[in-house]
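Peer 1: 3D, please:
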Amino acid sequence: MPLIDISIAEGRSAEQVRALMAGVHQVAESTVDAAPENITVIVREVPREQWSRNNQTIRERESATEDAAIPNTPADAHDAEN
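Peer 2: Predicted coordinates for the structure are as follows:
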């Protein structure tokens, strides 16, 4: 009786989560020869502020990436030249 517990960062649509569950269920059924009625899949969506790797939350990494992607404004470019 496989119990498959998946933790993912929040932000996926209900359809994406359902597709994940269906795909994992199918793989469990085919790889460990489990009867469909004996397979349990749990998906836990974790808030991005509560998931950390290398002492940085997902939200912090996303913010840093967004900040780095913002191009210099003309004033910033002028300041850099002087």
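
Peer 1: alpha carbons only for contacts and neighbour counts from here, please
Peer 2: Will do.

Peer 1: mind listing the strands for the chain?
Peer 2: Ranges of strands in the chain, per DSSP state E, are 3-9, 40-46, 52-53, 56-57.

Peer 1: for these, which one sits closest to residue 23?
Peer 2: Each of these has some distance to residue 23 by CA to CA; the shortest is strand 40-46, at 10.2 Å.

Peer 1: here is a second sequence; please produce its structure as well for comparison:
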Amino acid sequence: MPIITVKMLEGRTDEQKEQMIKKMTDVMVETTGARAEAVSIVIEEMNKANYGVAGKRLS
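Peer 2: Next up, the predicted model:
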């Protein structure tokens, strides 16, 4: 039962997330032979205020 966790900044549309879930599931099925029904995708969205790069917050 593959579980994929995606951490990304918030702001994507529901349609973008649906496309990402579909494509990631397809890749897992193609590369591992897992059944699509067994693949789980978890999206963890982060607020820009809670994320920093090179010593600076993104917000």
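
Peer 1: sorry, back to before: can I get the strands of the first structure in JSON lines including distance to residue 22 of the first structure and mean neighbour count?
Peer 2: Formatted as JSON lines, those follow (distance: least, CA to CA, whole Å; neighbours: other CA atoms under 10 Å):
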{"stretch": "strand 3-9", "distance to residue 22 of the first structure": "12", "mean neighbour count": "13"}
{"stretch": "strand 40-46", "distance to residue 22 of the first structure": "9", "mean neighbour count": "14"}
{"stretch": "strand 52-53", "distance to residue 22 of the first structure": "27", "mean neighbour count": "10"}
{"stretch": "strand 56-57", "distance to residue 22 of the first structure": "29", "mean neighbour count": "14"}
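
Peer 1: mind putting the ones you listed in CSV, distance to residue 17 of the first structure included?
Peer 2: CSV is the format used below for those (distance: least, CA to CA, whole Å):
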stretch, distance to residue 17 of the first structure
strand 3-9, 9
strand 40-46, 8
strand 52-53, 21
strand 56-57, 22
